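A.B. asks: sequence first, then the predicted structure, then my questions.
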Amino acid sequence: MSILSKKTGTSPGSLVYIGQGGEHPVEMVHFSYDLDNLDLKTFSFQDVPRPDQDRKNLILVFGVHEMEPIRAVGQRFQIHPLILEDIVNTKHRPKLDRSEEHIFLTMKTCLWADQDQGVRLDQVSFILTGSTLVCFLENRDVFPDEFQKRLAEKQGRLRSMDIDYTLYALMDLFVDNFFLALEKLEDQLDLLEEEMVEQPREEHLQKIFQIRRTISAIRQTVWPMREILSSILSRNEDLFGQKTRVFFRDLYDHCQQIMDSLELQRELNTSLHEVYLSLISHRMNTVMKLLTIIATIFIPLTFIAGIYGMNFEYMPELSWPAGYFICLGFMAAIGLGLVGFFKLRRWF
């Protein structure tokens, strides 16, 4: 049964977790900072902090499979139930919504699992309101450790620029994960090509289809993300400050590079499929050619054996003392002659 069927019959705004996570309890962290100070505090959903309006605030929620923490954060920041519903639905398409109180943005990031499972796509959702950014992550391992190190640096842009730059910085790190996954996919395609040329096997075809599905899933994720960034950069949108829009333009370029790389890898994957079919066909033709040569050699020998296997009373060769050896020699001469002829024509 599809996990999406969990929402069947529920009212709009009902919080039903749609996803594959939920192995670890929900964790929540609050970063409160300005140019000079940085405070870090973990909290529970019973004690959601009230942001300091004089400082920038980053609230990280690791895990969206428990509804009480999501409701508590939603009540604190007056997040609409329909947006909370999108946050806990990790199969949701990336999108950008704007209201009078806040900006809601949801996107995907990916991690390379292993060669068998390929990439894992995780949802990341943002709520930007005032000087506070709330980030909901499906799993903790998608959050990069280097971000906290950058936040601790007083000389970095994270401490000096507005909170919308923090949103960009996180989005940039999550988008960069796609480049790492594409490098792994490219290595897999190169290795697959080498193995196929040496000896094509059925598991190679299964691997080709798996990589094709992975490329398609990443493309369906990055394509709407590129449209979101295009909307942010359009002249009709003033969601972010001019200083930050420059960085979002660079992020748009990254998404475009990912799309270009996906197109190249999809073409390479299609070419590998064609190469696999060609190699299998070539190997089959080689086998059929060898069997045809063997059958051609034995056809005249079978004909001779069939003649002397008939039960006629008057066959003068049967009474010859050397008839058996003469017949064998004649058959051997025919067989060797055919082999020499095929060799001369370079048929094998």
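C.D. replies: Right, received. Where do you want to start? Numbers count the residues shown, from 1 in each chain.

A.B. asks: for the rest of this, base every contact and every neighbour count on C-alpha atoms.
C.D. replies: Noted.

A.B. asks: show me the helices in the stretch 151-300 of the chain, by range?
C.D. replies: In the stretch 151-300 of the chain, the helices defined using DSSP state H, counting those that start in this stretch lie at 157-160, 163-198, 202-233, 242-307.

A.B. asks: how about the ones you listed, which one is nearest residue 28?
C.D. replies: helix 163-198 (16.6 Å; CA to CA).

A.B. asks: and that closest one, what's buried?
C.D. replies: By neighbour count on 16 or more other CA atoms under 10 Å, the buried set for helix 163-198 is 163-179, 181-182, 184-186, 188-189, 192-193, 196.

A.B. asks: what's the burial count for residue 68?
C.D. replies: Other residues lying near residue 68 total 14 when counted by other CA atoms under 10 Å.

A.B. asks: how close does the closest residue to it other than its chain neighbours sit to residue 66?
C.D. replies: Spatial nearest neighbour of residue 68, excluding adjacent residues (CA to CA, 6 or more residues apart in numbering): residue 45 at 7.0 Å. The spacing between residue 45 and residue 66, counted by CA to CA, to the nearest Å, is 10 Å.

A.B. asks: hey, where'd the helices end up in the stretch 1-150 of the chain?
C.D. replies: Secondary structure of the stretch 1-150 of the chain (DSSP H, counting those that start in this stretch): helices at 67-77, 81-88, 145-152.

A.B. asks: so how far is the second one off the chain centroid?
C.D. replies: Between the mean C-alpha point of helix 81-88 and the mean C-alpha point of its chain there is a distance of 26 Å (CA atoms, centre = their mean, to the nearest Å).

A.B. asks: against which helices or strands is it packed?
C.D. replies: helix 67-77 (3 or more CA pairs under 8 Å, 6 or more residues apart in numbering; DSSP states H and E).

A.B. asks: below is structure B, check it against A:
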Amino acid sequence: MIEAAVFAPSGTERHSADTRSALADAKAAPGTTWVRVTGDDPTELSLVTDVFDVHALSVEDVRSGVRPKTEDYPNHVFVLAKTASLRRGETTFEDEVRTEPVGLFVGPDWLVTMTTDEVDAVSRVWEGTLGEDARILRAGPDFAAYRVLDRLVDDYFLLLDDVETTIETIEEGVLDGPDPEVLEALNAVRRDLLSFRKVLWPTREAVGTLARGDVDEVRTATEKYYRDVYDHLVELVDLTETYRDLARGARDIYQNTVAQSTNEVMKTLTVVATVLLPLTFVVGVYGMNFSSMPELEWAYGYHAVMLGMALVSLVLVAYFRRHGWL
């Protein structure tokens, strides 16, 4: 689906963009033109490619969802960003980071956004330009592109809020004792943070190119807005690394808890084996049944041996308790 919005003195107007001539008229209209392409229909993509003279490889990058980047062309700059949201599963360890590519082609007086599916951040800015926030297009295509990127980055914070809540829940579970589900949830969180990190780092570099004034399509007056987005991305990178450290620390606590539990079991088994060792020795000695053993003929020999073994056991147990081993 192709939609066009043009900022005119009377306000933002919708223009038909279902044919080549209509799309060309929208591009040539005075003011700032924003063409929004949703879906991957080859005919529509080819139409936009021809009218706005955008490179076919850039369109293919949007469809394939490669890593975020910024590329400068003679008549426009291409920015590929990505959405990032946490798709919930039935359990915590089934959560995963879901991404959608968002392509922005910024020209001298036009902006083309391409998405393979409906993207909430793009839709909200789009509806704003057609409503009360018409200044978005009045400020130029570079400012409209900034607003889209800013929305995407704001949604990144929501994802990290969810991850933080999950980590806090996991930390509480770790302290309750070893649980295989807690370990699976920890691994899932670390995997999500790694996936999110792969989105953040190239996005930061892509926005940094726009913030430094390396492209002609971004005016000096708009660079400060991109610098603000860049600062948010730096903060997000720091938060991601912090949460990765928290997840790593929770895993270490879990492993220490498991090791401590194992040590407790081993200590108990060692105490039991130590108590049984002298008893086994006594039973083994008298189990030889040599005829020359004087105790074999003693009427109270059995009772004496059992009493002796009980006393030895009691002495050993008292000793272990005194030293805090039981």
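C.D. replies: Noted; the coordinates are in hand. Computed from a prediction, not measured in an experiment: that's the story for all the values here.

A.B. asks: now do the contacts for the aligned residue in the second structure for residue 171 of the first structure.
C.D. replies: Using TM-score structural alignment, the partner of residue 171 of the first structure in the second structure is residue 149. In this structure, residue 149 of the second structure makes contact with 81, 229, judged by CA atoms under 8 Å, 6 or more residues apart in numbering.

A.B. asks: kindly report the same for the one 3 residues further on.
C.D. replies: By CA under 8 Å, 6+ apart, residue 152 of the second structure lies in contact with 82, 83, 84, 121.

A.B. asks: what's the closest of those residues to residue 53 of the second structure?
C.D. replies: Distances from residue 53 of the second structure to these, taken by CA to CA, are shortest for residue 82, at 23.0 Å.

A.B. asks: what span of the first structure is stretch 164-172 of the second structure aligned with?
C.D. replies: So stretch 164-172 of the second structure sits over residues 186-194 in the first structure, by TM-score structural alignment.

A.B. asks: one more: stretch 273-286 of the second structure?
C.D. replies: Mapped onto the first structure using TM-score structural alignment, stretch 273-286 of the second structure spans residues 295-308.

A.B. asks: likewise for stretch 54-62 of the second structure?
C.D. replies: Residue span in the first structure matched to stretch 54-62 of the second structure, by TM-score structural alignment: 79-87.

A.B. asks: next, count neighbours for the residue nearest to residue 68 of the first structure.
C.D. replies: Using other CA under 10 Å, residue 45 of the first structure has 16 other residues around it.

A.B. asks: wait, doesn't it sit right on residue 69?
C.D. replies: Yes - at 4.7 Å, residue 45 of the first structure counts as touching residue 69 under the criterion of CA atoms under 8 Å.

A.B. asks: the match of stretch 164-172 of the second structure vs the second structure, average offset?
C.D. replies: Averaged over the aligned pairs, stretch 186-194 of the first structure sits 1.3 Å from the second structure after superposition, using mean CA distance after the TM-score superposition for the first structure.

A.B. asks: again, but for stretch 280-296 of the first structure
C.D. replies: Stretch 280-296 of the first structure sits 0.9 Å off on average (mean CA distance after the TM-score superposition for the first structure).

A.B. asks: contacts for that stretch?
C.D. replies: Under CA under 8 Å, 6+ apart, the answer for stretch 280-296 of the first structure is 200, 348.

A.B. asks: got the buried residues for that stretch?
C.D. replies: residue 280.

A.B. asks: same thing with stretch 201-218 of the second structure?
C.D. replies: For stretch 201-218 of the second structure, the neighbour count (16+ other CA under 10 Å) marks 201-211, 213, 215-218 as buried.

A.B. asks: got the contact list for the closest residue to residue 173 of the second structure other than its chain neighbours?
C.D. replies: What sits nearest to residue 173 of the second structure in space, not counting adjacent residues and going by CA to CA, 6+ apart, is residue 182, at 6.6 Å. Applying CA under 8 Å, 6+ apart to residue 182 of the second structure gives the contacts 170, 173, 174.

A.B. asks: dump these to TSV, plus distance to residue 57 of the second structure.
C.D. replies: Shown next, in TSV, are the contacts of residue 182 of the second structure (distance: CA to CA, whole Å):
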residue	distance to residue 57 of the second structure
170	44
173	48
174	48
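
A.B. asks: give the aligned equivalent of the residue nearest to residue 173 of the second structure in the first structure.
C.D. replies: Per TM-score structural alignment, residue 182 of the second structure is aligned with residue 204.

A.B. asks: just residue 235 of the second structure next, same as before
C.D. replies: In the first structure, the residue paired with residue 235 of the second structure is residue 257, using TM-score structural alignment.

A.B. asks: burial of its match, as a residue count?
C.D. replies: 13.

A.B. asks: then residue 287 of the second structure?
C.D. replies: A count of nearby residues for residue 287 of the second structure, using other CA under 10 Å, gives 9.

A.B. asks: what's the answer for residue 4 of the second structure, then?
C.D. replies: Count around residue 4 of the second structure with other CA under 10 Å applied: 22.

A.B. asks: so what's it up against?
C.D. replies: Contacts for residue 4 of the second structure (CA under 8 Å, 6+ apart) come out as 14, 15, 16, 17, 23, 26, 33, 34, 35, 36.

A.B. asks: any of these buried? List them.
C.D. replies: Buried among these by 16+ other CA under 10 Å: 14, 15, 17, 23, 26, 33, 34, 35, 36.

A.B. asks: where's the third one relative to residue 53 of the second structure, distance?
C.D. replies: Look at residue 17 of the second structure and residue 53 of the second structure: by CA to CA, they are 16 Å apart.

A.B. asks: over to the fourth one?
C.D. replies: Using CA to CA, we find residue 23 of the second structure at a distance of 12 Å from residue 53 of the second structure.

A.B. asks: quick one: residues contacting residue 323 of the second structure.
C.D. replies: Counted by CA under 8 Å, 6+ apart, residue 323 of the second structure has zero contacts.

A.B. asks: the first structure: which residue goes with that one?
C.D. replies: Alignment note (TM-score structural alignment): residue 323 of the second structure maps to residue 345 of the first structure.

A.B. asks: so for stretch 90-100 of the first structure, what gets flagged as buried?
C.D. replies: 90, 91, 92, 93, 94, 95, 96.

A.B. asks: got the contact list for it?
C.D. replies: With CA under 8 Å, 6+ apart, stretch 90-100 of the first structure has contacts from 17-19, 86, 103-108, 122-123, 138, 221, 224-225, 228.
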